[in-house]
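Participant: sequence? don't have it. structure:
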C-alpha cells in the first residue's frame, strides 16, 4: 500500500477534502504533529508522499517555536530525495525557505474566498481545474519564488501563490484542501486573528456556503491531476 505522511500543526487544518481522494488512490494516511512528535527520527524518504500543512505561525518563527528547525530539516531532506512533496500555507512557506527563498510578513491579511490568477505555466499544470474557482486564503505572510521553480498562480494581494519544481514538488500558499462544511472550526480556532484583521466571520461563513462545493470538486480534480503525473493512479 502507498503511504502518505502529513505534518499537521493544528487539528482542524488537516487534509480536509483531499483525504477521501488519497484513500481512493490507495494511500494509507498518517499524521504527525511537528510540535510534539520527534521529526528528527523520521525517514524523509520512506513515505510515498509527504504533505506539510498550515498553521497560524511564521516559517521564520523558530526562535519562538523551536520545532520549526527540525521540521525545516525534514523538508530539506525530502527535497534532496526528489520524492513527491506537497506544501500548503505554512508548509509551502517552509519549503520556499528550505529552497533559499525569502519568507516575510505582507503587512496585512489575506483571509476569505477569492479566485486565483493562473500563470501560463499554471494553466498547463495540475492547478488548471482551479481557474475561476474561489479558494480559501488565510495568511499574513508570503514567500518569494525560489530559484529554479515555476510560478503557477497569484492574487492581487499576494503575487506568489503557488510554485512547482518538476512534477514532484507542489507548493501552495492557499488552502485548496479546506472543507467548507467544517469552516466553523476555522472561524472559532482563528477567532483572534479574524478580530485583529477586522474580518467578520459571517462573511467567511457565507463565502464557504457559496463556494464550498465548487472548491471541493476543483480541489479533487487538481490533486488527482497531480497524482496522475506522479504515477499514483486509482486502485
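Facilitator: Happy to help now that I have it. Everything numeric in this text was worked out from a predicted model, so none of it was measured.
Participant: Please count neighbours and contacts with C-alpha atoms only from this point.
Facilitator: Fine.
Participant: what about residue 103, neighbour count?
Facilitator: 18 (other Cα atoms under 10 Å).
Participant: any idea how far it is from residue 231?
Facilitator: Spatial separation of residue 103 from residue 231 under the definition Cα to Cα, to the nearest Å is 32 Å.
Participant: cool, residue 136 as well?
Facilitator: In this structure, residue 136 and residue 231 are separated by 28 Å, where distance is defined by Cα to Cα.
Participant: Flag every buried residue along the strand ranked longest in the chain.
Facilitator: Of all the elements of type strand in the chain, the one with the most residues (DSSP state E) is strand 103-114. Applying a neighbour-count criterion of 16 or more other Cα atoms under 10 Å, one finds 103, 109-114 buried in strand 103-114.
Participant: Next up, a structure to set beside the first:
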C-alpha cells in the first residue's frame, strides 16, 4: 500500500477534502504532529507522498519552534530527490524556504477570506486548471519569493506568489484548497484571536462566505489532487 505522511502544525488544519481521495487512491495516511513527533526520524524516502499542512506560525521562526529545522531538512531532501511533496500555506512557505527563497510578512496585510485565483499560463496547464474561476480560501499574513527554477502557477491582487510547481513532483499552494465548510468551524475557534485582529473580519462573515463557496471548492479539490498524482506517474 502507498503511504502519505501529513505534517500537521495545529490539530484543526488537517487534510480536509484531500483525505477521502487519497484513501480512494490507495494511500494509507499518517499524521506527523509538529512539536510532538520526531520529524528528524522521517527520511526523504520514508513515505510515498508528503503533505506539509498549514499553521499560524512563521516559516522563519526557528528560535521559537525548534522542529522547523528538521522539518526543513526533510522537505529539502525530498525536493532535491524529486519525491512527491505538497505544501499548503505554511507548508508552501517552508518549501520555498527549503529551496532558498525568502519568506516574510506580506507588507503587514493579512489575506483572509474567499476569492478566485488568477492562473498563469503554466497554471492553466497544471493540476490547478480545475480551479479556474473557483473561489478558494486564503488565510495568511506571510508570503515568499518564487524559488529559483520554480514555475509560478497562480496569483491574487494581494499576493503575487499564490502557487508554484518545482518539477513534476512538488506543488506549493499558499491558499487552502483542502478546506471544508464543516472543518472551518474549528478554524473559527482556533483562529479567534487572529480573526478579531483584522478590521472588518468576523466569524459570521467568514461563515456566510463559506456557505456560498465551500461546497464548490470541496467538489474541485479532489480533481487538483488527482491531477497532481497523475502527473507523477
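Facilitator: In hand now; what should we look at? Every value quoted in this text rests on a predicted model; they were computed, and no experiment measured them.
Participant: More neighbours: which of residue 136 and residue 231 of the first structure?
Facilitator: Taking other Cα under 10 Å, residue 136 of the first structure and residue 231 do not tie; residue 136 has more neighbours (26 against 9).
Participant: Please name the residues that touch the more buried one.
Facilitator: Residue 136 of the first structure makes contact with 111-114, 174-176, 178, according to Cα atoms under 8 Å, 6 or more residues apart in numbering.
Participant: for the residue lying closest to it once chain neighbours are set aside, what are its contacts?
Facilitator: For residue 136 of the first structure, ignoring the flanking residues on the chain, the nearest one in space by Cα to Cα, 6 or more residues apart in numbering is residue 113 at 4.5 Å. With contacts taken as Cα under 8 Å, 6+ apart, residue 113 of the first structure has the following neighbours: 134-137, 204, 207-208, 211.
Participant: Likewise for residue 40 of the second structure?
Facilitator: With Cα under 8 Å, 6+ apart as the criterion, the residues that contact residue 40 of the second structure are 70-71, 74.
Participant: again with residue 36 of the first structure
Facilitator: Going by Cα under 8 Å, 6+ apart, the list of residues near residue 36 of the first structure is empty.
Participant: counterpart of it in the second structure?
Facilitator: For residue 36 of the first structure, the aligned position in the second structure is occupied by residue 36, per TM-score structural alignment.
Participant: Verify the assumption that that match is located in a strand.
Facilitator: No. Using DSSP: H, G, I helix; E, B strand; the rest coil, the assignment for residue 36 of the second structure is coil, not a strand.
Participant: So the residue nearest to the spatial centre of the second structure versus residue 196 of the second structure, what's the distance?
Facilitator: What sits nearest the mean C-alpha location of the second structure, by Cα atoms, centre = their mean, is residue 88, with 0.7 Å. Counting by Cα to Cα, the separation of residue 88 of the second structure from residue 196 of the second structure is 23 Å.
Participant: go on, residue 51 of the second structure?
Facilitator: Spatial separation of residue 51 of the second structure from residue 196 of the second structure under the definition Cα to Cα is 29 Å.
Participant: Between these two, tell me which one has more neighbours.
Facilitator: residue 51 (24 against 12).
Participant: now that we're looking at that one, which residues does it contact?
Facilitator: By Cα under 8 Å, 6+ apart, the contact set of residue 51 of the second structure is 4-7, 85-88, 91.
Participant: Take those and write them to a markdown table, including distance to residue 186 of the second structure and secondary structure.
Facilitator: Below are these laid out as a markdown table (distance: Cα to Cα, whole Å; DSSP: H, G, I helix; E, B strand; the rest coil):
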| residue | distance to residue 186 of the second structure | secondary structure |
| --- | --- | --- |
| 4 | 23 | strand |
| 5 | 22 | strand |
| 6 | 18 | strand |
| 7 | 18 | strand |
| 85 | 26 | strand |
| 86 | 23 | strand |
| 87 | 21 | strand |
| 88 | 18 | strand |
| 91 | 19 | helix |
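Participant: and which of the residues you listed is nearest residue 62 of the second structure?
Facilitator: Top of the list for closeness to residue 62 of the second structure, among these and by Cα to Cα, is residue 91 at 14.6 Å.
Participant: Could you give the number of residues near that closest one?
Facilitator: 28.
Participant: That one and residue 39 of the second structure, how far apart?
Facilitator: For residue 91 of the second structure, the distance to residue 39 of the second structure equals 14 Å [Cα to Cα].
Participant: How about residue 30 of the second structure?
Facilitator: Look at residue 30 of the second structure and residue 39 of the second structure: by Cα to Cα, they are 13 Å apart.
Participant: Comparing the two, which residue is more hemmed in?
Facilitator: It is residue 39, of residue 30 of the second structure and residue 39, that has more neighbours when counted by other Cα under 10 Å, with 20 against 13.
Participant: so that one touches residue 71, yeah?
Facilitator: Yes. Between residue 39 of the second structure and residue 71 there is a contact under Cα atoms under 8 Å: 6.0 Å.
Participant: picking up where we left off before, what is in contact with residue 30 and residue 39 of the second structure at once?
Facilitator: In the contact map built from Cα under 8 Å, 6+ apart, no residue is linked to both residue 30 of the second structure and residue 39.
Participant: any idea whether residue 138 of the second structure is helix, strand or coil?
Facilitator: Under three-state DSSP, the three-state class of residue 138 of the second structure is strand.
Participant: Which of the residues in stretch 152-172 of the first structure are classified as buried?
Facilitator: Counting neighbours by 16+ other Cα under 10 Å, stretch 152-172 of the first structure gives 152-154, 158-165, 167-172 as buried.
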